[in-house]
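Asks: Sequence first, predicted coordinates after that:
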Amino acid sequence: MQAIQKYQDKSAVIGILGLGYVGLPLMLRYNEVGFSVLGIDIDPEKVEKLNQGKSYIEHIPAEKIEAARHSGFEATTDFSRASECDALILCVPTPLNKYREPDISFVVNTTEAIKPFLREGQVISLESTTYPGTTEEELLPRLEEGGLVVGQDIFLVYSPEREDPGNPDFITRTIPKVIGGHTPACLEVGLALYEKAIDRVVPVSSTQAAEMTKLLENIHRAVNIGLVNEMKIVADKMGIDIHEVIHAAATKPFGFVPYYPGPGLGGHCIPIDPFYLTWKAREYGLNTRFIELAGEVNSSMPDYVVSKILLALNDRKKAIKGSHILILGIAYKKNVDDMRESPAVMIMEKLRDLGARIAYTDPHVPVFPKMREHHFDLSSTPLTRENLAACDCVVLTTDHDRFDYELIRAHAPLIVDSRGKYLAPEGHIVKA
């Protein structure tokens, strides 16, 4: 098949639609193995930066973008150029709307944008996390509107993204790639597309099975984090340190996987993806009570941390109103600059609404970014002994490795630790 041969000899042009935390690493990988890559994004600022050899994601160095530019990578906002590509890989956001329902408008709009420029021999791969059935219900009919037959003229696959930003142990190449095709021919072309870039490709029987695989991975994590967050609350009431318990339990060499509690869930996947399945399950008359309960527990954690701050200040005869509170770390996880769904931001908003004076320090986020739903006109405060001592309370929300934890312990008058960094009990440290 000619479509497969192009990937084997690397003459295919790879189109990446959406150049964010998923699309950009994928672009670099295809560029690295010798493919010509065209990136398409609706954000002209991103496109301009990339074409200048600059990066807007902290853990992706500008030198890598610059090298990709010199070896043929180009970014554009012009969707008509999709016709130049042999593969079109969609890496666009799939958030929830305000009713906690799936918002697949980015997927639909991107598909509509490329639809007039489709041609024979192309493979379209959706990587965005979504509910089972999206590929066949939303992409398939749109791709066939112009008369092209999927599985014969063009090929359609679903291959969920698996990125773990800030984790040096796993990169795009080494994370196994699950892929499902609409037809056996679609799967065959999809495997050829990914096999040159990814060490291990794992085929499944359908696009729905691949979509469900991604949801199971993230629901597994969300449910277990929900469990350990609930255990944290119980252990705290009993005067037991949950982190000590987890470390002890993790010595069991079978039947236990350690998950760690925190101030809530963040990132684009774990807080959102479970609700994609609960929404779709209603179509079949099913209630996913287990998943929804975990979601409730995890969603309540910012309130739990705030209550711990209130009680800690109250014990020191201080009101929350007017208190100077320093938030340590506002990215959703350690050692990254990603702010999506960050529980730290939710804690900041709740404290601000209660009248606290909020500041933050985060070596990965020098200026509070523009966000769709959260607004703070703040820059990162330097982490000095003077700034720590001037606070009424310091709240550890994201445990970046670059923080000087001994400096914080020595000079903060009150520490509310939601990450379990301070295991030794001290009078000015409150575990949350």
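Replies: It's in. Residues are numbered from 1 along each chain as shown.

Asks: contacts, neighbours, all on C-alpha from now
Replies: Fine.

Asks: Break down this structure into its strands, ranges please.
Replies: 13-17, 36-40, 74-76, 87-90, 123-126, 155-158, 177-181, 201-204, 324-328, 357-361, 393-396, 415-417, 429-431 (DSSP state E).

Asks: Go through the ones you listed and pick out the most buried.
Replies: Of these, the one with the most neighbours on average (mean count of other CA atoms under 10 Å) is strand 155-158, at a mean of 29.

Asks: I'd assumed residue 132 was in contact with residue 209.
Replies: Yes - the pair residue 209 and residue 132 qualifies as a contact (CA atoms under 8 Å) at a distance of 7.4 Å.

Asks: what's the angle from the lengthiest helix in the chain to strand 177-181?
Replies: Using DSSP state H to define each element, the chain has its longest helix at helix 207-237. Put simply, helix 207-237 runs at 140 degrees to strand 177-181, going by axes from the mean of the first three to the mean of the last three CA atoms, to 10 degrees.

Asks: Included below, for side-by-side comparison, is a second structure:
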Amino acid sequence: MPVAALAARFRARQGTIAVIGLGYVGLPLALALVAAGFDVLALDQDPQRVRHLAAGQSPLRQVPAETVQGALRSGRLRVSAAWHRLAEADAVLVCVPTPLGRHREPDLTAVEAASWRIARQLRPGQLIVLESTSFPGTTRQVMLPILEATGLRCGTGFFLAHAPEREDPGNGGFRTATIPRVVGGVDAPSLALASALYGAFLEQVVPVASADVAEAAKLTENIFRAVNMALVNELKLVFGAMGIDVWEVIEAARTKPFGYMPFFPGPGLGGHCIPVDPQYLSWQARAHGVPTRFIDLAGEINAAMPQHVLDRLALALDRLQGRGLRGARVLVLGIGYKRNLEDLRESPGLRLMEMLEARGAAACYFDPLVPVIPPLAEHPALAGRHGLAWSAATLAECHAALVVADHDGVDYAGLAAAVPLVVDTRNVCARLGLAGPHIVKA
């Protein structure tokens, strides 16, 4: 099909769009496409996820089951694990994980696997778009050769672009359709088609010169956040040594209406973006012989925050109770990597539980969103643990509580009343007006 004709189909919201990967990125994307009027083929390699979605169940708390059920009833959403059906699609959007490997190197296994699956079904005229975050050159250097091994050529036989996802799980202030999307093509026809497709269901598309630029833009967004988080974490240490409350400093600074953007300290970085994406650029920069000193230093500072929190906890236990960590029962409050989210990827809460137990403490946890810790390759010893049954009696059995993720709906006043030491890494107690010598900021 000629480029102009396919672009017109996209603008008219016609045709079938396949979405590979139905997690935090892919499922909201699929539903946004359905809401715009597209027919969507949603695929995932996890058979249990496919079964649940096909039955109208949502695997994500922030995606209501009713929304999934409505999309299924409309007939526009088809959930499948049948990869041969990729041949039915006019466009294939790839939303698979891009984690780090054992040695903190980029792991593109899922991207490569998805590319080979697409290649086996690739037909002339299809548009392929990678949404997964990766280093500049991934779309062009990893996906393109796999797809062109079919004998088809990009720009004539098929089309290839990068449109990095911009989801913020747990943030109800933005929807997939309202977040501007950067789009870069491997060539001009690919950019034109990708812009037509995304423009048909998003409010704003930002075309850029190449897929490499689009990939670099996404890394820049997240590196900006990682570096500024490291800065404020370091300021927390500096101001703390001076007896100055860093949260009060930030609140004062943010009253300036220009030239300042508030970032807040924490117990360490978590999630699938901020701890991971800077490593992708650092890895590639080393391959080009270019140092990334600023990025690497930020990573070191952020990675040191769990140890700082543990040290503050040990010091407070010694000062207030005359005891050390060994033998202490410590409640970790919030093991999702951020507020109001159950995602455990790179969770500082899980890391702190392991560090506590390595120091001889008995670590328990409470998280209203994670009743049981699932099997995780990074934390095998924690799998299957159940959260604490919340009550004044069970809280009173703890020597200390460590607030790691400040979820809504938690009785922080009850916590402060029942536990003799609360170490707060999120300033939630102060925000709620809770104070006392047993509440310590970290």
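Replies: Yep, that arrived. The shown structure was predicted, so the numbers you read here are calculated from the model rather than taken from an experiment.

Asks: that older thread, buried set for the longest helix of structure 1?
Replies: 207-215, 218-219, 221-230, 232-233 (16 or more other CA atoms under 10 Å).

Asks: Quick one: map residue 309 of structure 1 onto structure 2.
Replies: Residue 309 of structure 1 maps onto residue 313 of structure 2 when the alignment is built from TM-score structural alignment.

Asks: Residue 6 of structure 1 too?
Replies: Using TM-score structural alignment, residue 6 of structure 1 lines up with residue 9 in structure 2.

Asks: What's the separation between that match and residue 37 of structure 2?
Replies: 12 Å (CA to CA, to the nearest Å).

Asks: Over to residue 167 of structure 2?
Replies: For residue 167 of structure 2 relative to residue 37 of structure 2 (CA to CA), the value is 21 Å.

Asks: returning to what we had before: compared with structure 2, how much does the longest helix of structure 1 deviate?
Replies: In the superposition against structure 2, helix 207-237 of structure 1 averages 0.4 Å from its aligned positions (mean CA distance after the TM-score superposition for structure 1).

Asks: Can you give me the neighbour number for residue 113 of structure 1?
Replies: 14 (other CA atoms under 10 Å).

Asks: And residue 386 of structure 1, by the same measure?
Replies: That count, for residue 386 of structure 1 with other CA under 10 Å as the rule, works out to 11.

Asks: whereabouts in structure 2 does stretch 43-61 of structure 1 align?
Replies: Under TM-score structural alignment, the match for stretch 43-61 of structure 1 is residues 46-64.

Asks: Pull out the buried positions in the matching stretch.
Replies: For stretch 46-64 of structure 2, by 16+ other CA under 10 Å, it's 49-50, 53-54, 56-60, 62-63.

Asks: now these as CSV including distance to residue 127 of structure 2?
Replies: Output for these, formatted as CSV (distance: CA to CA, whole Å):
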residue, distance to residue 127 of structure 2
49, 26
50, 24
53, 25
54, 25
56, 28
57, 29
58, 28
59, 28
60, 28
62, 29
63, 27
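
Asks: what residues are up against residue 243 of structure 1?
Replies: For residue 243 of structure 1, the contacting residues are 260, 420, 423, by CA atoms under 8 Å, 6 or more residues apart in numbering.

Asks: From these, which land in helices?
Replies: Checked against DSSP H, the contacts of residue 243 of structure 1 include nothing in helices.

Asks: overlap between the residues you listed and structure 2?
Replies: Retained in structure 2 by both residues aligned by TM-score structural alignment, their matches' CA atoms under 8 Å are the following of the contacts of residue 243 of structure 1: 260, 420.

Asks: and the longest helix of structure 1, which stretch of structure 2?
Replies: Taking TM-score structural alignment, helix 207-237 of structure 1 hits residues 211-241 over in structure 2.

Asks: just how off-centre is that stretch within its chain?
Replies: Mean-position distance between stretch 211-241 of structure 2 and its chain equals 15 Å (CA atoms, centre = their mean, to the nearest Å).

Asks: and the residue lying farthest from the centre of structure 2, how far is that from residue 133 of structure 2?
Replies: Ranked by distance from the centre of structure 2 (CA atoms, centre = their mean), the top residue is residue 322, with 39.8 Å. Separation of residue 322 of structure 2 from residue 133 of structure 2 (CA to CA): 48 Å.

Asks: just residue 218 of structure 2 next, same as before
Replies: 7 Å.
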